[in-house]
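Trainee: Sequence first, then the predicted structure:
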Amino acid sequence: MTTPLTLTPARRADGTPVLNAAGEIDMSNSADLASAVTSALGDSGGPLIVDLTEVEYLDSAGLSILLSYADRIEVIATPLLGPVLTICGLTDLTTVRGLDPADPADPAS
């Protein structure tokens, strides 16, 4: 059974691609995340903004996808996901916003 996950591509006014994720990301739907990231990146050189503010759960399969695209994405998350994004090293590889309540989650939106 696939865990519910909604992936919605969008663009900012400046043309930057955004992928909004809502639900839970795990091994049952991580391929959907990979496909959505690939599609949202298209032929652009990046960055793609991956908005995880509505993600309630993220396991190692989802982290693996994010890590594989770390050089082409920026992430917006919440303090809930902060520990896992930090421990896996994603915060060292790309920009991750929203983990610190004093840091605006998305200053460019």
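Mentor: That came through fine.
Trainee: Every contact and neighbour count from this point should use C-alpha atoms.
Mentor: Noted.
Trainee: Give me the buried stretch members for the longest strand belonging to the chain, please.
Mentor: For the chain, the strand reaching the highest residue count under DSSP state E is reported as strand 48-58. Residues of strand 48-58 classed as buried by neighbour count (16 or more other C-alpha atoms under 10 Å): 48-55, 58.
Trainee: ok, now stretch 71-82?
Mentor: Within stretch 71-82, the residues that count as buried by 16+ other C-alpha under 10 Å are 72-78, 81-82.
Trainee: ok, structure two:
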Amino acid sequence: MTTPLTLTPGRRPDGTALLTVSGEIDMSNSDAFAEALAKALDATAEPLVLDLSAVEYLDSAGLTVLFNHADRIELIAAPLLIPVLTVSGLSEITRVQGTDGPAAG
């Protein structure tokens, strides 16, 4: 059974490419997540803002997808995900912003 995940491409008011993600990212839907992320990255030469503020769960399969594109993404994450992004080391190789400003780390 695939875990529900919503992926919504768009643009920020300044024109920056944006992919908004909500739900849970796990092994059951990481391929769909990877495909949507690759498609959004193909549509821009600039870094992509990946809004994970509505993501409630992120497992190692989801982290792998993020690591594979760390050089081209910037993350917005809810406080729940900040420790996962920090402990994994992802916050050291890509910009991570909390929903209330830059994340510590």
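Mentor: Here it is on my side, so go on. Bear in mind the structure is a predicted one, so any value in this text is a computation, not a measurement.
Trainee: Strands along structure 1, start to end?
Mentor: Counting by DSSP E, the strands of structure 1 are 5-11, 17-25, 48-58, 73-76, 96-97.
Trainee: which residues sit against the first one?
Mentor: The one in question is strand 5-11 of structure 1. With C-alpha atoms under 8 Å, 6 or more residues apart in numbering as the test, strand 5-11 of structure 1 has contacts from 17-25, 29, 33, 36, 40.
Trainee: Give me the mean deviation of that strand from structure 2.
Mentor: When structure 2 is overlaid, strand 5-11 of structure 1 sits 0.4 Å from its aligned residues on average, using mean C-alpha distance after the TM-score superposition for structure 1.
Trainee: sorry, back to before: any chance of the buried residues of strand 48-58 of structure 1 in TSV, plus distance to residue 96 of structure 1?
Mentor: Formatted as TSV, the buried residues of strand 48-58 of structure 1 follow (distance: C-alpha to C-alpha, whole Å):
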residue	distance to residue 96 of structure 1
48	12
49	10
50	9
51	10
52	10
53	11
54	15
55	14
58	15
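Trainee: just those now: which is nearest residue 98 of structure 1?
Mentor: Comparing the buried residues of strand 48-58 of structure 1 against residue 98 of structure 1 with C-alpha to C-alpha places residue 53 closest, at 8.4 Å.
Trainee: and that closest one, what is it in contact with?
Mentor: 21-22, 76-78.
Trainee: counting contacts, what elements does the lengthiest helix in structure 2 pack onto?
Mentor: Counting by DSSP state H, the longest helix found in structure 2 is helix 30-42. Packing partners of helix 30-42 of structure 2 (3 or more C-alpha pairs under 8 Å, 6 or more residues apart in numbering; DSSP states H and E): strand 5-11, strand 17-25, helix 60-68.
Trainee: quick one: the residue nearest the centre of structure 1 from residue 33 of structure 1, how far?
Mentor: Geometric centre of structure 1, nearest residue: residue 50, 3.3 Å, by C-alpha atoms, centre = their mean. From residue 50 of structure 1 across to residue 33 of structure 1, the span is 10 Å (C-alpha to C-alpha, to the nearest Å).
Trainee: Thanks a lot, catch you later.
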